[in-house]
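1. Sharing a model prediction with you, sequence too.
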Amino acid sequence: MEKITDLKTITAEYFQQFLGFLPDLLGAILWLVIGWWLIKLVIGYLKKFFDNKGHDPALTKFLLNLANGALVVLLLISVVGMLGIETTSFIAILGAAGLAIGLALQGSLSNFAGGVLILLLKPFKLGDWIEVNGISGSVKDISMFYTRLNTFGNQLAIIPNGELSNENIVNYSAENTRRDAITIGISYDSNIKVAKDVLLELLKEQENILEDPAPAVVVTELADSSVNLSVRFWAKIEDFWDCHWYTIEEAKTRLEAAGISIPFPQRDVHFFNHSKESATE
């Protein structure tokens, strides 16, 4: 009977404690629901603000994720405080856990830091054609840890941001115009002036080649088998490759029509009759 009485007493005590704790629990749950709704509301306003200001989509996405994570952590800490748990110890535990995770994920943190630098310094943006470490492609997505490129062959290249932020990057889309320099070799017997006139005429008749800076054809090298001419012109980014391919094809056709030969590597071979020389001696 004494055990039953003790059990009833303990149950009653715990029930009283639960009733005393119940308002705090209900208040914490209510605040969690309201806080979650407020976070969604704030993130929505921030998204509209960034969209109206015309910020880079990748930077907007990064900032929204960062703000959402910070607000969620603050909400959880406040909820824990409402439940009567000491928040200082809770924050200390989070800090220790964060340090341990940081040491275990040094590479990922390096990628995260690289992503922050890329989004802030903006060496490239979505849609730019870049080249890094021998990989070239159009920037498809910039996340916090990786940058995705869509290559010429329509393959997806995933590059860690830590590596990307520390390597040399060539951004082919950063400027509105681009200069080309096509090397064309002609034979030593050909007339250089005639070849230059033919190539200059080819450049000037193309509407997509810019007049300023003016196109030019210059002699760049007296090579082993040819006199090398450099065909130089400027064009807008969207017209560059069309002008490049057309110029190469038409240059060969028109030079041959003008009697200018485009040589291929060749060698002169001399034969000596050593047996005849030996007989004379």
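-> On my side now, so go ahead.
2. From here on, just use CA atoms for contacts and neighbour counts.
-> Will do.
3. Return the distance of H55 relative to L63.
-> Taking CA to CA, to the nearest Å as the measure, H55 falls 11 Å from L63.
4. Alongside the first one, take a look at this:
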Amino acid sequence: MEQQASEVILATQAALSQASQLAVQYSFSIVGALLLLILGWTLASALSGWALTGLRHVRGIDETLASFFANVLRYALLLLVFVTVLGQFGVQTASIIAAIGAAGLAIGLALQGTLQNIAAGIMLLVLRPFRVGEYIETSTLSGVVLEIGLFATELKTPDGLYRLAPNSTLWNVPITNFSRMPTRRFELKIGIGYDDDVELAEKIMRGHAEGDRRVLSTPKVETFVSELNDTSVVVGMRYWTQAPDFWPVSREIIRQVRQSLKDNGLKSGPNS
């Protein structure tokens, strides 16, 4: 019994000694890991903040895009810190990096459509084919841009409806931006009879355009005979306005020209 008690005491002492050695050994690792975490977290936050501030001062960089790049930098640094901390405890970081890479590949394949929208959103924010407040049109949709996000773009249609368009559908198609250029040209074509006075029709049309202060003097208002068809002589007119005045001016001049042609005995009809 005494021999067994001695063996238990010796085993206990050996276990306590080994535990104390392990505690001393890993205490340094734990302290180092905590210091790395604190330092890495602070450094990642500082660098992402500096990156965000710097990107905000770069011309053409959208706020959403600046925040995205700053967050990517921050989480990349935090991931590096996490791998480094695991290395402090003897974990094979090469296998961790390989596992992270495999997981990233699997996630990328699973979220292929989403990542495509993100890539398209980044390109839209960098190249800026349209901005918030501009009216755009594609083969499938049209509307005023409300917000450009990383995944989708919000629009308000001409009839007042809300539409959410995935960015990939806006990046891979031709886009017509009706608000980007400061001026626009309007072309009016009206058919008159073969017996009507073409010069009088041109004078009437030109007079209404030149008499509107919203019509630009340069380039000058241009009138011409556009074509001759079976039923009428098509008289055309071109003039330029500021982009916001395009629709109000065109509608008013169409109404005025039609009434003036009627008052002067010129019959306006189909232009083709």
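-> Looks like it came in fine. All of these numbers come straight from a predicted model, not from anything done at the bench.
5. which helix is the longest one in the second structure?
-> helix 2-56 (DSSP state H).
6. Which parts of the stretch 151-272 of the second structure are strands?
-> Here the stretch 151-272 of the second structure has its strands, by DSSP state E, counting those that start in this stretch, at 152-156, 162-166, 176-177, 183-192, 222-228, 233-242, 268-269.
7. Now the fourth one on the first structure. Mean distance?
-> By that I understand strand 183-192 of the second structure. Here the mean offset of strand 183-192 of the second structure against the first structure after fitting is 2.1 Å, by mean CA distance after the TM-score superposition for the first structure.
8. Which part of the first structure matches that strand?
-> Per TM-score structural alignment, the counterpart of strand 183-192 of the second structure in the first structure is residues 177-186.
9. How about the fifth one?
-> The alignment of strand 222-228 of the second structure onto the first structure (TM-score structural alignment) covers residues 216-222.
10. Also the first one?
-> Residues 146-150 of the first structure are matched to strand 152-156 of the second structure when aligned by TM-score structural alignment.
11. Check the offset of that stretch from the chain's centre.
-> Distance, stretch centre to chain centre, for stretch 146-150 of the first structure: 6 Å (CA atoms, centre = their mean, to the nearest Å).
12. with the second structure superposed, average distance for that stretch?
-> Aligned to the second structure and superposed, stretch 146-150 of the first structure gives a mean residue distance of 2.4 Å (mean CA distance after the TM-score superposition for the first structure).
13. and what of stretch 37-53 of the first structure?
-> Comparison of stretch 37-53 of the first structure with the second structure after fitting gives an average deviation of 2.6 Å (mean CA distance after the TM-score superposition for the first structure).
14. Not counting its own residues, what contacts that stretch?
-> Here stretch 37-53 of the first structure makes contact (CA atoms under 8 Å, 6 or more residues apart in numbering) with 60, 64, 67-68, 71-72.
15. Show me what counts as buried in it.
-> In terms of neighbour count (16 or more other CA atoms under 10 Å), stretch 37-53 of the first structure has its buried residues at 39, 42-43, 46-47, 50.
16. Please confirm that F124 of the first structure is located within a strand.
-> No - applying DSSP: H, G, I helix; E, B strand; the rest coil, one finds F124 of the first structure to be coil, outside a strand.
17. which ones are touching the nearest residue to T183 of the second structure once chain neighbours are set aside?
-> Leaving aside its sequence neighbours, T183 of the second structure sits nearest to Q242 (CA to CA, 6 or more residues apart in numbering; 4.3 Å). With contacts defined as CA under 8 Å, 6+ apart, the neighbours of Q242 of the second structure are 182-184, 214-216.
18. Q242 of the second structure -> the first structure?
-> Match for Q242 of the second structure (TM-score structural alignment): K236.
19. what sits against A201 of the second structure?
-> 235, 261, 266.
20. Return those of those residues that are likewise in contact in the first structure.
-> Contacts from these that recur in the first structure, judged by both residues aligned by TM-score structural alignment, their matches' CA atoms under 8 Å, are 261, 266.
21. Run a quick neighbour tally on the nearest residue to V249 of the second structure once chain neighbours are set aside.
-> Excluding the flanking residues, the one nearest V249 of the second structure by CA to CA, 6+ apart is R214, at 7.3 Å. Counted with other CA atoms under 10 Å, residues neighbouring R214 of the second structure total 15.
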